[in-house]
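*Asks:* Return a 3D structure for these sequence lines:
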Amino acid sequence: MPAGNLLYAQSGGVTAVINATASAVLHTARTRKVRVLAARNGILGALGEELFDTSALTSAEIKGLAHTPGGTFGSCRLKLKSLTEDRAKYARLLDVFKAHDIRWFLYNGGNDSADTALKVSQLAAEFDYPLTCVGVPKTVDNDLAVTDCCPGFGSAAKYTAVSVRECALDVAAMAETSTKVFVYEAMGRHAGWLAAAAGLAGTGKDDAPHLILFPERVFDEADFMAKVAAIVKRVGYCVVVASEGIRTADGRFVADAGGGKDSFGHTQLGGVASHLAGRVKDVLGHKVHWALPDYLQRSARHLASKTDLEQAMAVGRAAVECALNGQNAVMPVIVRDADAPYHWHIDIAPLSRIANHEKTMPKGFIRKDGYGITTAARHYLLPLIEGEAYPPYVRDGLPNYVVPKMTLVRRRLPAWNG
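*Replies:* Down below sits the predicted model:
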């Protein structure tokens, strides 16, 4: 049995399948007879020495995590600064690792989490502490560099495409005497991957969504209004999908909620759909409805993609194997071998190529007029939403999600007040 413990932590916004990754991590580690501690609320729990002992979880509970949304151990939005600026926090982490004999650290998150894992590996090397750090990919935004796609995205993309198709049928049925324009808001601060996924809802010229607004394209209100008016005249109604991160020519977020910035330095966004709906009503006079699915996009485990689930579990297994094999400062990534039939495999990439990089939509994925997706985008996206992975249901008609009760290990260090 390898000496030492493995620490697993979740970071950032959770996904429909992040617990599937956790399930794979726990199962693989148990197979290798390695004890796993899980940080409560991500890196905050590591700093506060709030660590769950997963040894108490039953095999059934671990298996059940694979079909349960949310983040079982808790997540957080906290980006550590440089090793110099946040020296005290990094030193505290190292103290916690030493106190609990942590020899492997798996951080399950996006770009900022990859950066944190990389910095922790550098600190451990500086102090000659035997620690192997592995980043584990996760994000509904699909904006991680190197990997072909991100676990969590496929399920959110499936939810988006299905929801837009269903809403479009509703609008079409009511357009003659009621709603003429429907606006659906998709997550995506700088990358329009989820908005693009909505394009899978239709295939023909007059199929919804009729207009997609990407953050990679400048939002021109006058041009947008002209397009909406023309589509309503031709089709009878117009379905719009807008990414939350669209900007005007001066660089201002259309949906800047005025809530300042979070700990990652991100502007608080929200409300682009309601804003556009109001403007369409004022300018064109149409009756408009809008939807802000928000957390629904990333928590809809009942509509998860089978592809996404399989990839989420694959990166979890690979992360443990990487760590136990001593592959430090790396991340398991997904490599696409073919589109149709879809084939992929897991490879290993250095965190230095991933941390603080962002993958936006390729130009070739956005239609020339800027309002839709291309055939190339469709070929890329379709395999990611393929297959169903329904959770088990119980007699009350609801999914049988698992919420295990866990206990924290005994603290060995003074309380952290950072």
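*Asks:* all contacts plus neighbour counts: C-alpha atoms, from now on.
*Replies:* OK.
*Asks:* State the number of residues packed around P293.
*Replies:* Using other CA atoms under 10 Å, P293 has 15 neighbouring residues.
*Asks:* in which helix or strand would I find it?
*Replies:* P293 belongs to no helix or strand when assigned by DSSP states H and E.
*Asks:* Ok, Y390 next?
*Replies:* Secondary structure (DSSP H and E) places Y390 outside all helices and strands.
*Asks:* For Y295, see how far away it is.
*Replies:* Note on Y390: its distance to Y295, by CA to CA, to the nearest Å, is 19 Å.
*Asks:* And for D256?
*Replies:* Taken as CA to CA, the span from D256 to Y295 is 18 Å.
*Asks:* for the protein, which helix is longest?
*Replies:* Taking DSSP state H as the criterion, the chain has its longest helix at helix 153-174.
*Asks:* Can you list the helices and strands that that one packs against?
*Replies:* strand 181-186, helix 193-198, helix 296-299, helix 306-324 (3 or more CA pairs under 8 Å, 6 or more residues apart in numbering; DSSP states H and E).
*Asks:* Out of the ones you listed, which one sits most buried?
*Replies:* helix 193-198 (a mean of 30; mean count of other CA atoms under 10 Å).
*Asks:* Show residues contacting that helix.
*Replies:* 140-143, 153, 156-158, 160-162, 164, 186-188, 209, 212-214, 241-243, 360-361, 372-373, 377, 381 (CA atoms under 8 Å, 6 or more residues apart in numbering).
*Asks:* let's see this one next to it:
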Amino acid sequence: MGAIRRIVYAQSGGMTAVINASAAGVIAEAQRRGLTLFAARYGMHGLLAGDLIAVPPLSAEQLQRLSYTPGGIFGTARRDLPDPEIDATPYDLLFQVLAHYDIDALLYNGGNGSIATVAQIDREAKRRGIPLTVIGIPKTIDNDLEGTHFSPGYPSAARYLITSFLEASLDLASFPAKGARAFVMETMGRNAGWLAAAVKAASAVLADEGPHLIVLPEMRWDKTALLAAADAAIARTGYCTVVVAEGATLDGEPLAYQGAEKRRYVQLGGAGSVIGGWLRDALGAKVHVAVPDYLQRAAAHWVSAVDHRVAWQVGETAVAWADEGTRSGVMVGVVRDPATSGWRMEAVDAATVGNRERRFPASWIAAPFQVDSAFLDYLLPLLEGCPQIPCGAHGLPDFFPFATLTERSDAP
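*Replies:* Below you'll find the predicted structure:
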């Protein structure tokens, strides 16, 4: 065992269907090693306010239920830290809280911005001479984290979208042709089109090889070409299916947005309705638009077994590395082992991958409005396995009750 005795874990940013699998992995490994574990309520907000929970021992059955529960069991926040040379106050508060609880290691579970925060805290702790281990645990449904084969959370969101699109497409195909029809699905994906591209996997089942059109933020296209491609699909099948990422742009501008969030980015949404309106007005199609929104990142009932297993493993690995005391300022990266077709964990410098986006590769974009089949060689292994969701009363999921882990700890 290393010198680490007390760990704090925090969840950050948007949720995934498997972020609590990472939390379960953290808890299980901390228990196995006899370490004291705290968790911050609402992520960085709790870390700065000293709002920490002393995580109680959980049984194997409780950990399994927790791992299949959506949302963030300890709460989350979107809060970036400033450059300490510009404003050191948040760091002063953070290190005061960690000292009060005698914390040796901070595990931060998040996406691009959160991994950048790992690097910032690690760098500032070293500058101040504070003995603190800081490790990032990756997660994002956007799959845009660099330094990892995939981002935990992405395969499950992709699996939900693919399945939902497949089901809706079979419904659409059940009706006789009585005029042009169209189905448009809008996925999440601000700057990276991994989620929208994933729906291409439905073509492995659909006879019509839908989706007929895929529109990604990485694509350059024009309205005339899109309408021509949609019209051609309708001529072949009687209907057209379209998947568009919320961040798709035309002439460098978002197709639609909802407004600007305070102190943060523009809230996107509405791209599907824009394209649906074009299909209705230009082609006379009867159009249905689906926006899965939160559903795609919260669908714990249909998680990828690979995603669930790896999400748990990155949590376990973060605790193990913290206890060993040999790594800090790193993210747990997921590496595909070609020899076994399994997964291994590799330390990735947080400073080199934080706040960087891995866009959907240009080599996997097939014009017009399609993705290359080579992408499926990457994607399909991530979707493998059917989940064994704990089932409760009336056939509904037996999710872990959030109230079980909400008691604040005031004393170190």
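*Asks:* looking at the second structure, which residue ends up farthest from its center?
*Replies:* K178 (39.9 Å; CA atoms, centre = their mean).
*Asks:* which residues of the first structure fall in helices?
*Replies:* Under DSSP H, the first structure gives helices at 18-31, 43-47, 59-65, 87-99, 111-126, 153-174, 193-198, 221-235, 272-284, 296-299, 306-324, 375-381.
*Asks:* can you redo those helices as a markdown table with distance to A3 of the first structure?
*Replies:* A markdown table is the format used below for those (distance: least, CA to CA, whole Å):
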| stretch | distance to A3 of the first structure |
| --- | --- |
| helix 18-31 | 13 |
| helix 43-47 | 20 |
| helix 59-65 | 22 |
| helix 87-99 | 13 |
| helix 111-126 | 17 |
| helix 153-174 | 35 |
| helix 193-198 | 42 |
| helix 221-235 | 61 |
| helix 272-284 | 52 |
| helix 296-299 | 36 |
| helix 306-324 | 10 |
| helix 375-381 | 42 |
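*Asks:* Of those helices, which is nearest D53 of the first structure?
*Replies:* Closest approach to D53 of the first structure among those is made by helix 18-31 (11.1 Å; CA to CA).
*Asks:* Now the closest one on the second structure. Mean distance?
*Replies:* Superposed on the second structure, helix 18-31 of the first structure shows a mean distance to its aligned partners of 0.4 Å (mean CA distance after the TM-score superposition for the first structure).
*Asks:* by contact count, what packs against that helix?
*Replies:* strand 35-39, helix 59-65, helix 306-324.
*Asks:* I'd like to know how many residues surround R78 of the second structure.
*Replies:* R78 of the second structure has 16 nearby residues by other CA under 10 Å.
*Asks:* Please read the previous query as pertaining to I354 of the first structure.
*Replies:* Residues near I354 of the first structure, counting by other CA under 10 Å: 24.
*Asks:* distance of the residue lying closest to it once chain neighbours are set aside from E61 of the first structure?
*Replies:* Nearest in space to I354 of the first structure, with sequence neighbours left out and distances taken as CA to CA, 6 or more residues apart in numbering, is A145 at 5.3 Å. Remark: distance between A145 of the first structure and E61 of the first structure (CA to CA) = 33 Å.
*Asks:* out of the two, which sits in the busier spot?
*Replies:* Ranked by neighbour count (other CA under 10 Å), A145 of the first structure and E61 place A145 first, with 20 against 16.
*Asks:* So that one versus A175 of the first structure, what's the distance?
*Replies:* 42 Å.
*Asks:* Could you do M187 of the first structure as well?
*Replies:* M187 of the first structure is 26 Å from A175 of the first structure, by CA to CA.
*Asks:* Among those two, which residue is more densely surrounded?
*Replies:* Neighbours were counted for M187 of the first structure and for A175 using other CA under 10 Å; M187 has more, 26 against 17.
*Asks:* list the buried ones in stretch 334-347 of the first structure?
*Replies:* By neighbour count with 16 or more other CA atoms under 10 Å, stretch 334-347 of the first structure contains the buried residues 334-335, 346.
*Asks:* got it, and stretch 387-398 of the first structure?
*Replies:* Quick answer for stretch 387-398 of the first structure (16+ other CA under 10 Å): 388-389, 391.
*Asks:* just stretch 43-50 of the second structure next, same as before
*Replies:* 43-48, 50.
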